[in-house]
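Trainee: can you look at this prediction? I've put the sequence above it.
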Amino acid sequence: MFTLICWYKKGRLTVSKREVYEQKTEELLLPIVESNGFELVDVEYVKEGGNWYLRAYIDKPGGISVDDCEVVSRAFSDILDEKDYIEDTYIFEVSSPGLGRPLKKEKDFARSIGEEVEIRTYRAIDRQKEFIGILKEYDQDTVTIEYEDETTKTFERSEIALIRLALDF
């Protein structure tokens, strides 16, 4: 699924620079990641504190090591310097998606069927915004989870702010 965030300004359609930077980064980074046998999980361009961060999340069966992150970082840094498409001063980071991995792409959902997930919604539903259950099914528009009591709840994807693998302690 592809989401494009746009603003209208003076009668023109504009796309956020964040979305442009993330899309361009993914396009340039994907061949490097795949040629090393990794999966590109996500790319984000965010401002934290006073700094901009360009982050790439990579994964592989068995997990990602610091050396894996370094390989991708070194290879992509040269391309970033050459293409120079980001206006701001930023910090580039490569890391694993972590334990609470967000589900964003079709393959993330397919891989997570039968796994416990946490869903956070934009607005309260039945007086709550956080739901935990087993991912039972999904399609382009909806996600269904099953609770411990075997009841199910279906969410419209447009209601979901975040869905990720639940952390089990």
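Mentor: Everything's here; your move.
Trainee: contacts and neighbour counts: CA atoms only from here.
Mentor: Noted.
Trainee: what about the spatially most central residue of the chain, distance to G50?
Mentor: The centroid of the chain falls nearest to D42 when counting by CA atoms, centre = their mean (4.2 Å). For D42, the distance to G50 (CA to CA, to the nearest Å) stands at 22 Å.
Trainee: ok so, going back, so what does the helix or strand in which the residue nearest to the centre of the chain is found touch, helix or strand wise?
Mentor: In the assignment (DSSP states H and E), D42 maps to strand 39-48. Contacts defined by 3 or more CA pairs under 8 Å, 6 or more residues apart in numbering; DSSP states H and E place strand 39-48 against helix 17-35, strand 51-59.
Trainee: take the one below as the second:
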Amino acid sequence: MADIAELKALIEPEVNALGFDLVRIKLFGSGEDYTLQVMAERPETKQLVIEDCATISRRLSDVLDEADPIEEAYRLEVSSPGIDRPLTRLHDYADWAGHEAKIATTETVSGRKSFRGVLNGVEGDDIIFRDAKAGDVVIPFALVGEAKLMLTDALISATMPLSSEGADEFETEE
């Protein structure tokens, strides 16, 4: 299996050169069914449109074919992080302050490893969080295992699509 740090070193400069920010790289699957998932976003909108995904995919396909960093056969999947996006970079916690999130830590913090509540920003390398059960908690970013935003009406309002063109156009079979 390929090393994620090596993949990031190969992929991130290409994504950045196209004007996008890398959100996450994940390689998953088993046997002969692997997927390399690349999540990216436009810095100004925190979203991607389908044409952006296609642009990134074409660029990465060429780079990955040339470097061949993954021994196993795999599918390349390029996507937007979506509404209930993963929080993978320290600045994500500041960018999405005021929104609900779920955080799982790799070690115990304030007697717990699982938190659900509201992001209150960042201080240094720490996440300031108001957990629904534990109250105010300071979570070192280095101890975050997984984190993501929770789907709420406020989050939906904050992440309105770039374009809703075609959203109401559909055909039905009679």
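Mentor: Thanks, I have the structure now. Bear in mind that the values here come from a model prediction, so they are computed numbers and not experimental data.
Trainee: hmm, back to that, contacting residues around the aligned residue in the second structure for the residue nearest to the centre of the first structure?
Mentor: Aligned counterpart of D42 of the first structure in the second structure: R24 (TM-score structural alignment). Contact analysis of R24 of the second structure by CA atoms under 8 Å, 6 or more residues apart in numbering lists 37-40, 88.
Trainee: picking that back up, mean deviation of the strand holding D42 of the first structure from the second structure?
Mentor: Comparing strand 39-48 of the first structure with its match in the second structure after superposition yields a mean distance of 1.3 Å (mean CA distance after the TM-score superposition for the first structure).
Trainee: buried residues, that strand. List them.
Mentor: 39-45 (16 or more other CA atoms under 10 Å).
Trainee: now swap in stretch 1-12 of the second structure and tell me
Mentor: For stretch 1-12 of the second structure, a neighbour-count test (16+ other CA under 10 Å) marks 7-8, 10-12 as buried.
Trainee: now the helices: where do they sit in the second structure?
Mentor: Applying DSSP state H to the second structure gives helices spanning 4-17, 50-67, 90-95, 153-158.
Trainee: surely E118 of the first structure meets A161?
Mentor: No - with contact defined as CA atoms under 8 Å, E118 of the first structure does not reach A161; the gap is 10.8 Å.
Trainee: ok, the two, which is more surrounded?
Mentor: E118 (19 against 12; other CA atoms under 10 Å).
Trainee: count the neighbours of the aligned residue in the first structure for T55 of the second structure for me.
Mentor: Taking TM-score structural alignment for the superposition, T55 of the second structure sits opposite V71 in the first structure. When neighbours are defined as other CA under 10 Å, V71 of the first structure has 14 of them.
Trainee: can you tell me how far V71 of the first structure is from S35 of the first structure?
Mentor: 11 Å.
Trainee: ok, the buried residues of strand 39-48 of the first structure vs K9 of the first structure, which is closest?
Mentor: Looking at these and their distance to K9 of the first structure, the nearest is Y45, at 22.2 Å (CA to CA).
Trainee: how about the nearest residue to that closest one, chain neighbours excluded?
Mentor: L54 (4.5 Å; CA to CA, 6 or more residues apart in numbering).
Trainee: map that neighbour across to the second structure for me.
Mentor: Under TM-score structural alignment, L54 of the first structure pairs with L36 in the second structure.
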